[in-house]
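>>> here is my input, please return the structure:
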Amino acid sequence: MVYDILIPTVPVLGSYLITYALYRRGLIKKSLHVNVWNFIIGISFLVCGGAGFILLILLDMGVALPISKQLLYWHVEFGVTMALVTVFHFHIYWKGTKAMLGLLKRRSGS
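Below is the predicted model:
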């Protein structure tokens, strides 16, 4: 089976750049930008995780349905989308990500 990397990547990357540019120019609020991408990562997780769970159950039961290949394809495509949106998520929450990873410089003083 051949998987398409560009099909999920190009529109997702283009959409992120558009919403980020709109936010930076003050045309939309940061909260809208963040909420859009939180929604997209949530939907990606539900589809990818749900498809993976169904495939796991079918595999465990030894059932091979004709739809299994299509389900696997979409599981992978939404997994690629979720991975890409996770990078955007780290970009949006970069300060918190740095703090979580211990990369923030500690202030000296009282």
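
>>> from now on I want contacts and neighbour counts done on CA atoms only, so please keep to that.
Noted.

>>> Val85 is in contact with Ile41, isn't it?
Yes - Val85 lies in contact with Ile41 (CA atoms under 8 Å); the separation is 6.0 Å.

>>> just give the number of residues close to Lys98.
Applying other CA atoms under 10 Å, we find 13 residues neighbouring Lys98.

>>> repeat that for Leu17.
Counted with other CA under 10 Å, the neighbours of Leu17 add up to 13.

>>> work out for me the element it sits within.
helix 6-24 (DSSP states H and E).

>>> against which helices or strands is that helix packed?
Packed against helix 6-24 by the contact rule (3 or more CA pairs under 8 Å, 6 or more residues apart in numbering; DSSP states H and E) you find helix 30-61, helix 68-92.

>>> this one as well, want them side by side:
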Amino acid sequence: MSPMMQRYMKSQTTSSASDSAFAIGSRNQAILEINPKHSVIKALKEMMEKSPDSSETEDMVMMIYETAALIGGYTIEDPGDFAKRVTKLMEFQADAGGSAPDTQDAEVVG
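The predicted structure follows:
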């Protein structure tokens, strides 16, 4: 069942009993597939090895997760936090004087 259909069905439930039944029985479990050869995942692995508890590592993990959720059609918990992480990433790119990341090996999944 698509995320949009899940939201529609949930909005149609009227009693808390039917809402609970829907929550338990009919939602699909989303699966996040990770390509270990992708440059972003390689960078995350390096960050986890060097400083697993840093805020930058946590931001990277959340960016990957939330981006995948958005691509999959799901909503994210806090769009404001997501926007802050995106802004921080753009500021870092601007400060580093770097160009846009190499997207040659990136895949768009829709």
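
>>> drop the TM-score for these two in here.
Remark: TM-score between the superposed chains equals 0.32 [TM-score structural alignment, normalised by the length of structure 1]; 50 aligned residues with a CA RMSD of 3.4 Å.

>>> quick one: Ile57 of structure 1 from Trp74 of structure 1, how far?
16 Å (CA to CA, to the nearest Å).

>>> who has more neighbours, those two?
Legend: neighbour count by other CA under 10 Å for Ile57 of structure 1 and Trp74, higher for Trp74 (17 against 12).

>>> can you pull the contacts of that one?
By CA atoms under 8 Å, 6 or more residues apart in numbering, Trp74 of structure 1 lies in contact with Cys48, Ala51.

>>> I'd like to know how far it sits from Leu13 of structure 1.
Trp74 of structure 1 is 18 Å from Leu13 of structure 1, by CA to CA.

>>> in structure 1, which residue is closest to the centre?
Met82 (2.6 Å; CA atoms, centre = their mean).

>>> these two touch, right, that one and Ile41?
Yes - using CA under 8 Å, Met82 of structure 1 is in contact with Ile41, at 5.7 Å.

>>> that older thread, what's the helix holding Leu17 of structure 1 in contact with?
In contact with helix 6-24 of structure 1 (CA under 8 Å, 6+ apart) are residues Ile28, Lys29, Lys30, His33, Trp37, Glu77, Phe78, Val80, Thr81, Leu84, Val85, Phe88.

>>> residues contacting Val86 of structure 2?
So Val86 of structure 2 contacts Met63 (CA under 8 Å, 6+ apart).

>>> report the buried residues of the helix or strand hosting it.
Per DSSP H and E, Val86 of structure 2 falls inside helix 79-96. For helix 79-96 of structure 2, the neighbour count (16 or more other CA atoms under 10 Å) marks Phe82, Arg85, Leu89 as buried.

>>> turn those residues into TSV, including distance to Met48 of structure 2.
Listed next are the buried residues of helix 79-96 of structure 2 as TSV, based on distance: CA to CA, whole Å:
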residue	distance to Met48 of structure 2
Phe82	20
Arg85	18
Leu89	18
